[in-house]
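A.B. asks: can you look at this prediction? I've put the sequence above it.
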Amino acid sequence: MSTGFTEDEMRRALGLDLPAAAPSAPAPVPAAPPAPTVETPVIAKAAPRAPVKRRGPVLRVSMQVSKVFDGEETLFVHDSKLLSRFDAEQEAKKALAKAGYKYFVVDSIVQVD
């Protein structure tokens, strides 16, 4: 299968082999490059962002808690971002332990939008 082109012509057509140019005078070497100017970047301060509001359901766990057995009970409310009621209750129990409460009774677990 002959297309009538030689290998050299195909290389030139594809840009793989450029024809040798006539030797020319060497390019003049430019003088020392100009000294770079140092500019201090201007950093704009971002405006304070508003807190991101969580979208989606939140489970509110309400508990009656006390530090001593049969002692004075107080209402403890914990908002959980978890969707499982069991996991929300476990998270609330961990928060109780951090607050120093030892005894609790779960009043309710409701979904708050």
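C.D. replies: Structure's in. What do you need?

A.B. asks: please make it C-alpha for all contacts and neighbour counts, starting now.
C.D. replies: Fine.

A.B. asks: and the strands in the chain, which stretches?
C.D. replies: Using DSSP state E, the strands of the chain run over residues 58-66, 74-80, 103-112.

A.B. asks: need the ones you listed in CSV (columns: distance to A13 and mean neighbour count).
C.D. replies: Below are the strands of the chain laid out as CSV (distance: least, CA to CA, whole Å; neighbours: other CA atoms under 10 Å):
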stretch, distance to A13, mean neighbour count
strand 58-66, 68, 20
strand 74-80, 69, 17
strand 103-112, 71, 15
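
A.B. asks: let's bring in a second one:
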Amino acid sequence: MNKELTEEEMRQALFGNPQISPRVSLPSLTEVEADIIAAPISRAVKKKPAKTFTPRLLVTLRVSNEFEGKTYEILHEADTLSTLLAEQEATKAARRKYRYVEVVSVKSM
């Protein structure tokens, strides 16, 4: 067996026979210039970013303004994957209106 291979034989062994693509003719410069000149100048249109999936957690809170009084359940949607951050955000938002806040549950939406 021949242990000394030429560079061409190694390339052929690794990559196989190369497929030669047909030549593509390029338009002449005058055609390109004519297309550029003839094209009207349009204003740049701002593309809106695609709506991507945002992770959301649904936090259920039990709130009240009276100690051991009538309580209400409120829901808060947090745009995060962290349950701790979602709890803190919901509690902070509920404290603006209510004095007593208790976290009941945190669920993924």
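C.D. replies: Right, received. Where do you want to start? Computed from a prediction, not measured in an experiment: that's the story for all the values here.

A.B. asks: and the TM-score between them?
C.D. replies: The TM-score (TM-score structural alignment, normalised by the length of structure 2) is 0.51; 66 aligned residues with a CA RMSD of 2.6 Å.

A.B. asks: what does A86 of structure 2 align to in structure 1?
C.D. replies: For A86 of structure 2, the aligned position in structure 1 is occupied by A88, per TM-score structural alignment.

A.B. asks: quick one, what contacts its match?
C.D. replies: With contact set as CA atoms under 8 Å, 6 or more residues apart in numbering, A88 of structure 1 has these partners: 59, 61, 80-82.

A.B. asks: mind running it again at 7 Å?
C.D. replies: 59, 80, 82 (CA atoms under 7 Å, 6 or more residues apart in numbering).

A.B. asks: all helices of structure 1, in order?
C.D. replies: For structure 1, the helices defined by DSSP state H occupy 7-14, 85-99.

A.B. asks: so which of those helices comes closest to E73 of structure 1?
C.D. replies: helix 85-99 (13.0 Å; CA to CA).

A.B. asks: in the closest one, what's buried?
C.D. replies: 85, 88-89, 91-93, 96 (16 or more other CA atoms under 10 Å).

A.B. asks: can I get those residues in a markdown table including distance to E72 of structure 1?
C.D. replies: Listed next are the buried residues of helix 85-99 of structure 1 as a markdown table, based on distance: CA to CA, whole Å:
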| residue | distance to E72 of structure 1 |
| --- | --- |
| R85 | 27 |
| A88 | 25 |
| E89 | 22 |
| E91 | 23 |
| A92 | 19 |
| K93 | 18 |
| L96 | 15 |
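
A.B. asks: among those, which two are most distant?
C.D. replies: Of all pairs in the buried residues of helix 85-99 of structure 1, the most separated under CA to CA is R85 and L96 at 16.4 Å.

A.B. asks: Q64 of structure 1 against K102, yeah?
C.D. replies: No - checked against CA atoms under 7 Å, the pair Q64 of structure 1 and K102 is beyond contact range at 10.9 Å.

A.B. asks: show me what E68 of structure 2 lines up with in structure 1.
C.D. replies: Aligned partner of E68 of structure 2 by TM-score structural alignment: D70.

A.B. asks: list the residues that contact the residue nearest the centre of structure 2.
C.D. replies: Residue closest to the average C-alpha location in structure 2 (CA atoms, centre = their mean): T52, at 5.1 Å. Counting by CA under 7 Å, 6+ apart, T52 of structure 2 makes contact with nothing.

A.B. asks: gap between it and R11 of structure 2?
C.D. replies: Counting by CA to CA, to the nearest Å, the gap from T52 of structure 2 to R11 of structure 2 is 44 Å.
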